[in-house]
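**Q** Dropping a prediction and its sequence here:
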Amino acid sequence: MAQRILYCFILGNALNDIFPVTIGEVTRVNGADIPFKDFTIGYLKDYIIEKKNLASILNIWKVGIIEGSEEWNILKGKPNTEIDIEQELKGNKLDSSMEPIAVSFPESRPKGIAIIVQLPATTVPSRTISQVEVEVQDLLKTYSQELEKVVTNKYDPYVYFKASYDHPYKNEIDEKKIPMLGGNPNLLLYNLPRKNEDCLTNCEHLEADLKRNIVSSSMTVIMGTSGCGKTRLCLELLCRNYSLYFVAVPLSFGAKDLENASTWTENAIRGKKPNEVRKLAERAVWNCITARLVLLNHLFDMAKQLNCVMEPKSWLIFQLSNHLVNDLPVIFVT
């Protein structure tokens, strides 16, 4: 049964391109079944991106635009990309990825436009460093409770696998606390070690090799057949050291910031000369790296204030799972 029906409009499209978003008791987003009670603005963004095959960097605005209203006529009579959504359409930007959909939309909106989707511009206005810093701090404040859990090593974003009630070893399996991803148990994330705990892989040897080779080589390539343990090896290494974990495409887990950067670059380089293309691509990647380092530095500052030591594992799990990692680079891009 539908819990929320919300009609959406992509700024820049024709008004006859309005489409519905239906959120049920359980809604499938990126291969995972999300219960309505857990459905947040972040999942709404991902759902719209997947449904309409959009660029991953976008903004969504809550509006209430009925056909025939003043706001409707503005959309109808003005080039959509030039519209000031906040002032002219009385829009409220939905910034917090963690806010439950039931809070943002207490009821369905079966008539009119409830959501405006704003795609990224390929040209961006210049801003001062102080303006960017304010935006970063504002975003970090909205995630302050989750960040405190990361710093105090209490961050636990996963649902754990539960065996069927008639399984003879249900209690033993349930006690293992195997993380679930996409509706299935994921052993890659199971029982990841803390900094000084034993590992399943030989990551200690890899760590020693990296330290020996760091002066002579800037790159280490790990090769092996599918399923041989390459990803688990890297995860265990990052449970021992504060590091940045990037994936080109998050097939099962990992942040989307690099994928978003690729989409932004694809849009931004159209019609540009090769030299400009290279600079834009480098800028997109450095936005991701800068955002991660800003976030890590902020967590270290929080740990100092709280007089605690953040485990590398806690930082790794946060990188693998939290929307903030996707949202923060957008500030540097736009």
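**A** Received, thanks. Residues are numbered from 1 along each chain as shown.
**Q** all contacts plus neighbour counts: C-alpha atoms, from now on.
**A** Will do.
**Q** where do the helices sit along the protein?
**A** 41-52, 70-77, 85-88, 101-104, 129-142, 144-151, 170-176, 203-213, 230-238, 257-268, 274-306, 312-321, 324-333 (DSSP state H).
**Q** Please tabulate these in a markdown table, including the columns distance to A2 and mean neighbour count.
**A** Formatted as a markdown table, the helices of the chain follow (distance: least, CA to CA, whole Å; neighbours: other CA atoms under 10 Å):
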| stretch | distance to A2 | mean neighbour count |
| --- | --- | --- |
| helix 41-52 | 14 | 18 |
| helix 70-77 | 26 | 15 |
| helix 85-88 | 28 | 14 |
| helix 101-104 | 13 | 15 |
| helix 129-142 | 29 | 13 |
| helix 144-151 | 30 | 18 |
| helix 170-176 | 31 | 13 |
| helix 203-213 | 48 | 13 |
| helix 230-238 | 38 | 20 |
| helix 257-268 | 30 | 21 |
| helix 274-306 | 37 | 16 |
| helix 312-321 | 27 | 22 |
| helix 324-333 | 28 | 22 |
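**Q** With adjacent residues omitted, what lies nearest to A255?
**A** Take A255 and drop its neighbours on the chain: the residue closest to it by CA to CA, 6 or more residues apart in numbering is L320, 5.6 Å away.
**Q** Report whether the expected contact of L328 with E135 is present.
**A** No - using CA atoms under 8 Å, L328 is not in contact with E135; the gap is 9.3 Å.
**Q** Test my guess that the residue nearest to A255 contacts K256.
**A** No - counting by CA under 8 Å, L320 does not reach K256; the two are 9.4 Å apart.
**Q** Which of the helices of the chain sits closest to G64?
**A** Among the helices of the chain, the nearest to G64 by CA to CA is helix 70-77 (8.8 Å).
**Q** Which secondary structure elements does the closest one sit against?
**A** Identification of packing neighbours for helix 70-77 by 3 or more CA pairs under 8 Å, 6 or more residues apart in numbering; DSSP states H and E yields no helix or strand.
**Q** let's see 10 Å
**A** If you count contacts as 3 or more CA pairs under 10 Å, 6 or more residues apart in numbering; DSSP states H and E, helix 70-77 packs onto strand 59-65, helix 85-88.
**Q** and the longest one with helix 324-333, angle?
**A** Relative orientation of strand 59-65 versus helix 324-333 (axes from the mean of the first three to the mean of the last three CA atoms, to 10 degrees): 90 degrees.
**Q** angle of strand 59-65 against helix 70-77?
**A** Using the same axes, to 10 degrees, strand 59-65 lies at 120 degrees relative to helix 70-77.
**Q** Could you check the angle strand 59-65 makes with helix 41-52?
**A** Using the same axes, to 10 degrees: strand 59-65 against helix 41-52 is 90 degrees.
**Q** ok, and here's another one to check against it:
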Amino acid sequence: AIGRHNRMVVILGTSGCGKTRTCFELLSLKWGLYFLVEPGDIIGSRDLVCVIAYLQQKLTRDKSMNHTLALAVVRCALLSQLLILDYCCRETSFNPHCWLLLQTCQRLWGLSYHYGEDIFCTLTLQLIESCEDKDVQTAINTIYLKFCNDMFPIVLDEAQLLSTTLENQFSSRNKP
């Protein structure tokens, strides 16, 4: 279901020009997902940091196997956010703005509820360890269909940092 439309928008600009702010404005109005490659102390979940750390321990010299593993692990991060979104939407007053705040500031909110962990990272790691990839894909498609009636942005902020992460572990057009 997710691949049906394959619409992608890349927002490019110099540092400080408002790329993240633009994404936040959009996500405060529309349901969507926000991933930050390198979160700060306050803003952003550490789910992708957990994914990268997990992959660093599991990758081998087999680039094809690495690709398969990375897809499965990233799907778990995606499902983690979708499961939490789906759960939160059971509350009628929950809206896209609340969801954006939970995604970007959940560590601060968690402390007010005496939960000091990163809920997205914790759930992602639990899904990686306990779920089969086909079940993860089925769950993603099921939950995604609830939200895809309209635009459903998935933001990968600071994506350029991934270009030097786990170098030489995957095939590319330039380096098969």
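**A** Sure, I can see it. Quick caveat: nothing in here was measured; it's all calculated off a predicted structure.
**Q** List the TM-score for the superposed pair.
**A** After superposition, the two chains reach a TM-score of 0.60 (TM-score structural alignment, normalised by the length of structure 2), with 114 aligned residues with a CA RMSD of 1.7 Å.
**Q** Give me the aligned partner of L82 of structure 2 over in structure 1.
**A** Matched by TM-score structural alignment, L82 of structure 2 corresponds to L293 in structure 1.
**Q** residue contacts, the closest residue to L29 of structure 2 other than its chain neighbours?
**A** Excluding its sequence neighbours, the residue lying closest to L29 of structure 2 (CA to CA, 6+ apart) is P96, at 5.7 Å. Residues near P96 of structure 2 by CA atoms under 10 Å, 6 or more residues apart in numbering: 26-32, 85, 89, 102.
**Q** Those into a markdown table, with extra columns for distance to I11 of structure 2?
**A** Below are the contacts of P96 of structure 2 laid out as a markdown table (distance: CA to CA, whole Å):
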| residue | distance to I11 of structure 2 |
| --- | --- |
| L26 | 13 |
| L27 | 14 |
| S28 | 17 |
| L29 | 18 |
| K30 | 17 |
| W31 | 19 |
| G32 | 16 |
| L85 | 25 |
| C89 | 28 |
| L102 | 23 |
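**Q** Can you pick out the most distant pair from those?
**A** Those two in the contacts of P96 of structure 2 that are separated most widely, counting by CA to CA, are L26 and C89, at 18.2 Å.
**Q** quick one, which of the helices of structure 1 is nearest to V247 of structure 1?
**A** That would be, of the helices of structure 1 and by CA to CA, helix 257-268, which comes in at 6.8 Å.
**Q** what about the closest one, how far off from structure 2?
**A** In this overlay with structure 2, the average offset of helix 257-268 of structure 1 from its partner residues is 0.8 Å by mean CA distance after the TM-score superposition for structure 1.
**Q** how about that helix, aligned to which bit of structure 2?
**A** Using TM-score structural alignment, helix 257-268 of structure 1 pairs with 47-58 in structure 2.
**Q** Stretch 77-90 of structure 1 too?
**A** Going by TM-score structural alignment: stretch 77-90 of structure 1 matches no residues.
**Q** Over to stretch 234-241 of structure 1?
**A** Using TM-score structural alignment, stretch 234-241 of structure 1 pairs with 23-30 in structure 2.
**Q** List the contacts of that stretch.
**A** Contacts for stretch 23-30 of structure 2 (CA under 10 Å, 6+ apart): 11, 18, 20-22, 32-34, 95-101, 104, 147, 150-157.
**Q** Apply 6 Å and report the result again.
**A** The set of residues external to stretch 23-30 of structure 2 that reach it, using CA atoms under 6 Å, 6 or more residues apart in numbering, is 96-97, 100.
**Q** Please list all residues in contact with D157 of structure 2.
**A** D157 of structure 2 touches L36, counting by CA under 6 Å, 6+ apart.
**Q** Distance-wise, check the corresponding residue of structure 1 for Q126 of structure 2 relative to K52 of structure 1.
**A** Using TM-score structural alignment as the criterion, Q126 of structure 2 maps onto I331 of structure 1. I331 of structure 1 is 23 Å from K52 of structure 1, where distance means CA to CA, to the nearest Å.
**Q** same check, this time on L238 of structure 1
**A** For L238 of structure 1, the distance to K52 of structure 1 - CA to CA - is 35 Å.
**Q** same thing with A32 of structure 1?
**A** 18 Å.
**Q** neighbours around the residue nearest to F147 of structure 2 when sequence neighbours are not counted, how many?
**A** Nearest residue to F147 of structure 2, sequence neighbours excluded (CA to CA, 6+ apart): W31, at 7.2 Å. With neighbours defined by other CA atoms under 10 Å, the count for W31 of structure 2 comes to 20.
**Q** so how far is D47 of structure 2 from the most centrally placed residue in structure 2?
**A** Residue closest to the average C-alpha location in structure 2 (CA atoms, centre = their mean): F35, at 4.3 Å. Remark: distance between F35 of structure 2 and D47 of structure 2 (CA to CA) = 8 Å.
**Q** again, but for L79 of structure 2
**A** Counting by CA to CA, the gap from L79 of structure 2 to D47 of structure 2 is 11 Å.
**Q** show me the contacts for the residue mapped onto V73 of structure 2 from structure 1.
**A** Applying TM-score structural alignment, one finds that V73 of structure 2 aligns to A284 in structure 1. Contacts of A284 of structure 1 were listed using CA under 6 Å, 6+ apart, and they are A261.
**Q** and the gap between A284 of structure 1 and V333 of structure 1?
**A** 7 Å.
**Q** for W264 of structure 1, same thing?
**A** In terms of CA to CA, W264 of structure 1 sits 9 Å off from V333 of structure 1.
**Q** next one: Q87 of structure 1
**A** 23 Å.
**Q** Then F253 of structure 1?
**A** Counting by CA to CA, the gap from F253 of structure 1 to V333 of structure 1 is 23 Å.
**Q** Also G64 of structure 1?
**A** From G64 of structure 1 to V333 of structure 1 the distance is 29 Å (CA to CA).
**Q** do M223 of structure 1 as well
**A** 33 Å.
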